[in-house]
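In: Please find the sequence and the predicted model below.
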Amino acid sequence: MPELPQVQALADFLTARLDGLAVTGVECGSIAVLKTYDPPPQALAGLLVAGVSRHGKFIDLDCDGLHLVFHLARAGWLRWSEAIPATTIRPGKSPIALRVRFSDDSGFDLTEAGTKKGLAAYLVTDPAQVPGISTLGPDPLAADFDRAAFAGILGERKKQIKGLLRDQSVIAGVGNAYSDEILHVARLSPFALAGSLDEAEVERLYVALRETLADAVAQAAGKPAKDLKDAKRAGMRVHGRTGEACPVCGDVVREVSFADSSLQYCAACQTGGKPLADRRMSRLLR
């Protein structure tokens, strides 16, 4: 899933590439991808791109006050083309969910792998009209997101810190991969309760959150869309590296599996050397 660093890189790429261009057409390859119906996608034709921004994991194309907002979900991606094919995509006949054309014949396709379809696009006059944006928590890289604000979010919540970091209504932009990375840097168990952290642990987690994301944004900056997935994978310390050596202590990276996801961690760095129970495996071994 694209997370804050990759979404920011995509927004920056589009900002640089679309400066001064107008939208010439929008085509839907999937009936389900467009979550709004008024105004219709044809309303974008002829409008100049005024800017591109990010809201959590959402990308927002401002076209003269009409906003095309999209969320790539778990398996979606943006495929850029300097010369977008002239052929018109047909609903249900293409793996492309949405195609946007621009006045220099460039454009991008939004695609989605797998059978679980979550990619979503909206056409609105105000990004706050998008349900997922209206409920977003603060951006963890915002200038006013200081340690006090973070400590206030943690409060006395009786929620595991891994789940809290991924909750978009609490903190915007962090997903499964970077929550693993942040917790590894902070040397905290993913199952620790947010409200139980002491001041030193809150400080470590705050610094890890900000620095891990800032470093990932810097590493992704300037890369074309096609290279961002590989760059994300290459930059991971523990996420997706089950069975490999921890880059800090050399212990093995372990995994806890759930129904449709998994987390990775280092027991030596994060849980005092104690492996966490893998609930899926525990059920199989009964």
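Out: Cool, got the structure. Numbering: from 1, shown residues only.

In: make it CA atoms for all contacts and neighbour counts henceforth
Out: Fine.

In: ranges for the strands of this structure?
Out: 23-28, 49-55, 58-63, 66-71, 76-81, 96-102, 107-112, 120-124, 253-257, 262-266 (DSSP state E).

In: try this one side by side with the last:
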Amino acid sequence: MPELPEVEALAHHLREHAVYRPVARVDVAGMSVVKTFDPPVSALVGRVVTGAARHGKFLAVEFADRPDEPLHLITHLSRAGWLRWHDTAAAAPPKPGRGPLALRVHLDAVGGPGFDLTEAGTQKRLSVYLVRDPQEVPGIARLGPDALALSRDEFAELLAGRTERIKTLLVEQQVLAGVGNAYSDEILHIARLSPYAAAGRLKPEQVDDLYAALRSVLTDAVERSVGQGAAQLKGEKRSGLRVHARTGLPCPVCGDTVREVSFASKSFQYCPGCQTGGKPLADRRLSRLVR
């Protein structure tokens, strides 16, 4: 799933390639992907791209025909969604329901440059909204503070009194916006914290380590990602991971075997040597901690 660094890089890519270009046509290939109806997506035709931004893990593209009346095309890419830039595209409208294409925006001219929103697999969760104000999108209205906008003291206040496991809190977008499953694994590994540690019971020095890891993991990933083409971003993300999606491989820090905890629809990875005092955590089929 694209997280804060990848969405920030996609916004940067659009600012470099799409701004000041008019919309020639919008093709909707997946009818269920568009979650709003007023204004219709056809209202984008003739408008000019004026910017691109990130709200947590939401990507927003701004279009305007007058500065005081912008429209925002906002997407949540979910688990298998992606944005693909193209220099040319087929002029014929795509047939709905065929292939991964969900929505295509033609810029300058039909068949010219633009971008596609695609989604692989059978679980269709990609969402697109066309709104006059980003706060009209329910997921954006509920977002907590951005993960890169917090000071250390604000981060400590956010954790204080929370009973959730720290892994759960880091990925809860209403608490902290932008971090997902992959980068939370990396943050906890660098901070040397168990995913099962209670957020509100961390010692001050552990909060310091966690905040420093949050900042370093995300800023390093943003720096690696920004400037990469959209097609290279997924590979760039994988190349920077030390524990996430590396089950069974040696930890690059201590050499212990990276382990996994599995749930019904997701999993996370961690290093026992670095994070749990050498004790492997159990998955959902066993007790919480193997003693």
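Out: Cool, got the structure. The structure displayed is predicted, hence computed values, not measured ones.

In: TM-score of the superposed pair?
Out: The TM-score (TM-score structural alignment, normalised by the length of the first structure) is 0.96; 281 aligned residues with a Cα RMSD of 1.2 Å.

In: And residue 255 of the first structure? What does it align with in the second structure?
Out: Superposed on the second structure with TM-score structural alignment, residue 255 of the first structure falls opposite residue 260.

In: Now which residue in the second structure aligns to residue 103 of the first structure?
Out: In the second structure, residue 103 of the first structure lands on residue 108 (TM-score structural alignment).

In: isn't its match right up against residue 18?
Out: No. Between residue 108 of the second structure and residue 18 there is no contact under Cα atoms under 8 Å: 9.6 Å.

In: Tell me which of these two has more neighbours.
Out: residue 18 (24 against 17; other Cα atoms under 10 Å).

In: show me the contacts for the residue nearest to the more buried one when sequence neighbours are not counted.
Out: Nearest residue to residue 18 of the second structure, sequence neighbours excluded (Cα to Cα, 6 or more residues apart in numbering): residue 49, at 6.3 Å. The neighbours of residue 49 of the second structure, taking Cα atoms under 8 Å, 6 or more residues apart in numbering as the test, are 18, 19, 20, 21, 22, 23, 61, 62, 63, 64.

In: if you set the cut-off to 6 Å instead, what comes out?
Out: By Cα atoms under 6 Å, 6 or more residues apart in numbering, the contact set of residue 49 of the second structure is 19, 20, 21, 62, 63.

In: Now do the fourth one: how many residues are near it, please.
Out: Put plainly, it is residue 62 of the second structure. Using other Cα under 10 Å: residue 62 of the second structure sits among 23 other residues.

In: ok, now the third one?
Out: Residue 21 of the second structure is flanked by 19 other residues according to other Cα under 10 Å.

In: if we can go back for a sec, between the contacts of residue 49 of the second structure, which sits nearest residue 235 of the second structure?
Out: Within the contacts of residue 49 of the second structure, the smallest distance to residue 235 of the second structure is 25.8 Å, found for residue 19 (Cα to Cα).

In: what's the neighbour count on that closest one?
Out: For residue 19 of the second structure, the neighbour count with other Cα under 10 Å is 18.

In: now the aligned partner of it in the first structure: how far from residue 196 of the first structure?
Out: Superposed on the first structure with TM-score structural alignment, residue 19 of the second structure falls opposite residue 19. According to Cα to Cα, to the nearest Å, residue 19 of the first structure and residue 196 of the first structure sit 48 Å apart.

In: need the helices for the stretch 101-250 of the second structure, in chain order.
Out: Under the criterion DSSP state H, counting those that start in this stretch, the stretch 101-250 of the second structure contains helices at 138-141, 152-159, 166-171, 181-191, 204-225, 233-239.

In: quick one: which of the ones you listed is nearest residue 117 of the second structure?
Out: With Cα to Cα as the measure, helix 233-239 is the member of the helices of the stretch 101-250 of the second structure nearest residue 117 of the second structure (14.9 Å).
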